[in-house]
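> build me a model from this:
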Amino acid sequence: MPVLRQHSPHQHAAHETLTARLRAAGCVFAEDEARLLMDAARTPEDLEAMAGRRVAGLPLEHILGWAEFFGLRIAVAAGVFVPRRRTEFLVRQAAALLDAWRQEAGGARRPAPVVVDLCCGSGAVGAALAVRCGPVELHGADVDPAAVRCARRNIVPLGGAAHEGDLYDPLPPELRGSVRVLAVNAPYVPSAQIGTMPQEARVHEPRACLDGGPDGLDLQRRIAAGAPQWLAPGGHMLIETSRRQAAETAAILRCHGLTARVLRSEKLGATVVAGRLVSPD
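I've put the predicted structure just below:
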């Protein structure tokens, strides 16, 4: 959570009342959420409307219009997937690979590496990589128009571009064979498990950004199949998955000619499979 402003005694009492209301509605971080809502509201009427939407189950980020991710404020809108903190692990792994690639060059100058944020949603992963690892040539792609509009707000100011379409289809064709890092947070929840997800996700986020098909891996198979045509020799594909699915995700990458290793963060509860397109001898 970001640093929050101090409030007057009257505001403190109002904050306690709102905190209790949010906690009764099941908000785990009710105290912090109450402060954020109070800071965002322009009038008491605004605050009441925002609090009512939160109590009704709307994601806090959709109410505020932004989500905190990797220390950044990422613009989000109603109906757009909210970036999860666990996905910061994917960013850190991708950043480490970009750092290593630059170090391999020694003092030699290299062009900005091409980074693609596939199934980009709000563009949070791409934006974080541009800030952490810039300069990069950044492209995001997503099939959902609302997500692409958000992604443009987040990555165009950083020099990136967001494209609307299915997986690789909308990417500029000249990127083929030149992508240094392909960062992917594709849907991986099995269809039958969507109903068990928290209400914030299953009600207020598009099913298409959650549902990975019968075993959760449909999109991963399609993405891995196309990756060798887009990656540069020695380029990496990193894809978020679950601990349970990690071995199968790795097998999918190997099936399409990539090396694969499973990376985990116990602290964030995150699992990423990193694949590499081996450079030809």
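> could you use CA atoms for every contact and neighbour count after this?
Fine.
> skipping its backbone neighbours, what lies nearest Ala224 in space?
Leaving aside its sequence neighbours, Ala224 sits nearest to Leu253 (C-alpha to C-alpha, 6 or more residues apart in numbering; 5.7 Å).
> pretty sure that neighbour is touching Arg261, no?
No - under the contact definition of C-alpha atoms under 8 Å, Leu253 does not touch Arg261, with a separation of 9.6 Å.
> quick check: closest non-adjacent residue to Gly235.
Going by C-alpha to C-alpha, 6+ apart, Gly235 has Arg180 as its nearest residue, at 4.4 Å.
> and that neighbour, what element?
Using DSSP states H and E, Arg180 sits within strand 179-184.
> contact partners of that strand?
Residues outside strand 179-184 that contact it (C-alpha atoms under 8 Å, 6 or more residues apart in numbering): 90, 94, 98, 113-120, 125-126, 230-232, 234-240.
> kindly recompute the last result at 6 Å.
113-118, 230-232, 235-239 (C-alpha atoms under 6 Å, 6 or more residues apart in numbering).
> list the buried residues in that strand.
Neighbour-count burial for strand 179-184 flags 179-184 (criterion: 16 or more other C-alpha atoms under 10 Å).
> which is the succeeding secondary structure element to that strand?
Beyond strand 179-184 in the direction of the C-terminus, DSSP H and E gives the next helix or strand as helix 199-204.
> in TSV: the buried residues of strand 179-184, plus distance to Val272.
Rendered in TSV, the data for those read as follows (distance: C-alpha to C-alpha, whole Å):
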residue	distance to Val272
Val179	19
Arg180	17
Val181	14
Leu182	13
Ala183	10
Val184	10
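> and which of those is nearest Leu72?
Minimum separation from Leu72 among the buried residues of strand 179-184 (C-alpha to C-alpha) is found for Ala183, which lies at 17.9 Å.
> distance of the closest one from Met50?
Taking C-alpha to C-alpha, to the nearest Å as the measure, Ala183 falls 34 Å from Met50.
> over to Ala30?
With distances taken as C-alpha to C-alpha, Ala30 is found 14 Å from Met50.
> what of Ala224?
Remark: distance between Ala224 and Met50 (C-alpha to C-alpha) = 41 Å.
> helices of this structure, residue ranges please.
9-24, 30-40, 44-55, 60-64, 88-104, 124-133, 145-155, 199-204, 218-230, 246-255 (DSSP state H).
> run this one through as well so I can compare:
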Amino acid sequence: MTNSDDRRSSSKSGGSDRPVTGIVVGADGSETSAAAVSFAADMARSRDMSLHIVHALDFAPYGFGGPYMDAGGVYEWVEEGGKTILADAAKLARSIAPDVEVTTDLSIGSGAQWLVDLSETARYIVLGASDSGAAATALLLGNTAVNVTSHAHCPVVVVRGDERESGPVVVGVDGSDLSDAAVAAAFAEASFRGATLLVVHVWSDLGPGLLEDPRASELVPDDLEQEETAVLAQALAGYQEQYPDVTVERRFYVDNPRARLEELSGEAQLIVVGSRGRGGFRGMLLGSTSNTLVGKSECPVMVVRPARD
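Below is the predicted model of the structure:
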């Protein structure tokens, strides 16, 4: 009997051992993953990329595993269920993007780790938001989206909230080298979508209590405000020349970055954030900010990590 770690099947409608270089989307049979598959298929169609749909079953968190799991054809039964999920997802993808090359893959193991591994060569990873009502075997159960956005080597889009064809692409910046990756991705997305780019710089050196004061913006020294204005100008340097077709709107806020970006997600078609920021209370793109948006945004969220050396 084959060990569970070796149980992986691939199909193409047409599978291949070649590295995945297009868009990878996770499917688990839930409504949220169906939304992710639809989003990914449309993304692949519009960008002339291939689409790779994956489904993983991780029994370890539930105490299952070991030789007895092979008794009575349990794994075979699980695999058949996974193949059905993949077949349904592929059918959905092809109905949206009939000209896109669609491949599928099934694995038993950690879905999050598998997606991170695939991100080494993929252009994008697409996930549905966690669905607490999904089955215990769901790929996206628990913190998979958070784990993948924290460790992936390519941009990760978490599909949640409303998909809008109008509205701006919103990017949060904090002046760090790491947020530069988010700005670059946001300009590219705005250009591709023909959307306005709303660049948001939320900052404050005020204590958390003072941020609740409606006069907070009046408490910031003028020289600090000028410094933060320069931070935003530096973050945009070069990109407006590279993307002359993109209309850029800038907004400054003395506020909590998580709350402000969550609010803006109600009008955006996409929120773009980095995976972490420059640290301290001033840091805007800390993991907590991206994690909050992954869980609460009213539109899809793209989380971008800096390129590796």
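> and the TM-score between these chains?
Comparison of the two superposed chains (TM-score structural alignment, normalised by the length of structure 1) gives a TM-score of 0.22, and 97 aligned residues with a C-alpha RMSD of 5.7 Å.
> about what we covered before: count of neighbours near the residue nearest to Ala224 of structure 1?
27 (other C-alpha atoms under 10 Å).
> what about it, distance to Val262 of structure 1?
11 Å.
> likewise Ala274 of structure 1?
Taking C-alpha to C-alpha as the measure, Ala274 of structure 1 falls 6 Å from Val262 of structure 1.
> the nearest residue to Arg264 of structure 1 once chain neighbours are set aside: how many residues sit nearby?
Residue nearest to Arg264 of structure 1 in three dimensions, not counting chain neighbours: Thr271, with 4.6 Å by C-alpha to C-alpha, 6+ apart. Under the neighbour criterion other C-alpha under 10 Å, Thr271 of structure 1 is assigned a count of 23.
> follow-up on the earlier one: quick one, which of Ala274 and Val262 of structure 1 is more surrounded?
When Ala274 of structure 1 and Val262 are compared for neighbours, Ala274 comes out ahead with 25 against 18, by other C-alpha under 10 Å.
> residue contacts, the closest residue to the more buried one other than its chain neighbours?
When the adjacent residues along the chain are set aside, Ala274 of structure 1 lies closest to Leu238, with 4.4 Å between them (C-alpha to C-alpha, 6+ apart). Remark: with contacts taken as C-alpha under 6 Å, 6+ apart, Leu238 of structure 1 is in contact with 183, 273-274.
> could you redo the last one with a cut-off of 10 Å?
Applying C-alpha atoms under 10 Å, 6 or more residues apart in numbering, one finds that Leu238 of structure 1 lies in contact with 90-91, 93-94, 117, 181-185, 260-263, 272-276.
> cool, and Leu92 of structure 2?
If a contact means C-alpha under 10 Å, 6+ apart, then Leu92 of structure 2 has 34, 37-38, 41, 86, 98 as its contacts.
> out of these, which are inside helices?
34, 37-38, 41, 86.
> return a selection command, for use in PyMOL, containing the buried ones of the residues you listed.
In PyMOL, a selection of the buried entries from these looks like this (16+ other C-alpha under 10 Å):
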select buried, resi 34+37+38+41+86
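> okay, the ones in helices among the contacts of Leu92 of structure 2 in JSON lines with distance to Ser179 of structure 2 next?
Putting these into JSON lines (distance: C-alpha to C-alpha, whole Å) gives the following:
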{"residue": "Ala34", "distance to Ser179 of structure 2": "30"}
{"residue": "Val37", "distance to Ser179 of structure 2": "28"}
{"residue": "Ser38", "distance to Ser179 of structure 2": "28"}
{"residue": "Ala41", "distance to Ser179 of structure 2": "28"}
{"residue": "Leu86", "distance to Ser179 of structure 2": "35"}
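> which one of the ones in helices among the contacts of Leu92 of structure 2 sits closest to Tyr75 of structure 2?
For these, with Tyr75 of structure 2 as the reference and C-alpha to C-alpha as the criterion, the closest is Leu86, at 16.3 Å.
> distance check, that closest one against Asn147 of structure 2.
Taken as C-alpha to C-alpha, the spacing of Leu86 of structure 2 relative to Asn147 of structure 2 amounts to 22 Å.
> what of Ser10 of structure 2?
24 Å.
> correct me, but Thr241 of structure 1 touches Thr271?
Yes - taking contact to mean C-alpha atoms under 10 Å, the distance of 5.6 Å between Thr241 of structure 1 and Thr271 places them in contact.
> and for Arg23 of structure 1, the neighbour number?
By the other C-alpha under 10 Å criterion, the neighbourhood of Arg23 of structure 1 contains 16 residues.
> can you pull the contacts of it?
With contacts taken as C-alpha under 10 Å, 6+ apart, Arg23 of structure 1 has the following neighbours: 29-31, 33-34, 55.
> run the last query once more with 7 Å
For Arg23 of structure 1, the contact set (C-alpha atoms under 7 Å, 6 or more residues apart in numbering) comprises Ala30.
> next one: Arg276 of structure 1
Counted by C-alpha under 7 Å, 6+ apart, Arg276 of structure 1 has contacts 234-237, 258-260.
> which helices and strands sit right next to the helix or strand containing Trp114 of structure 2?
When secondary structure is defined using DSSP H and E, the element that contains Trp114 of structure 2 is helix 111-118. Other elements packing on helix 111-118 of structure 2 under the criterion 3 or more C-alpha pairs under 7 Å, 6 or more residues apart in numbering; DSSP states H and E are helix 144-151.
> for the helix it packs on, packing partners?
Counting by 3+ C-alpha pairs under 7 Å, 6+ apart, helix 144-151 of structure 2 packs on helix 111-118.
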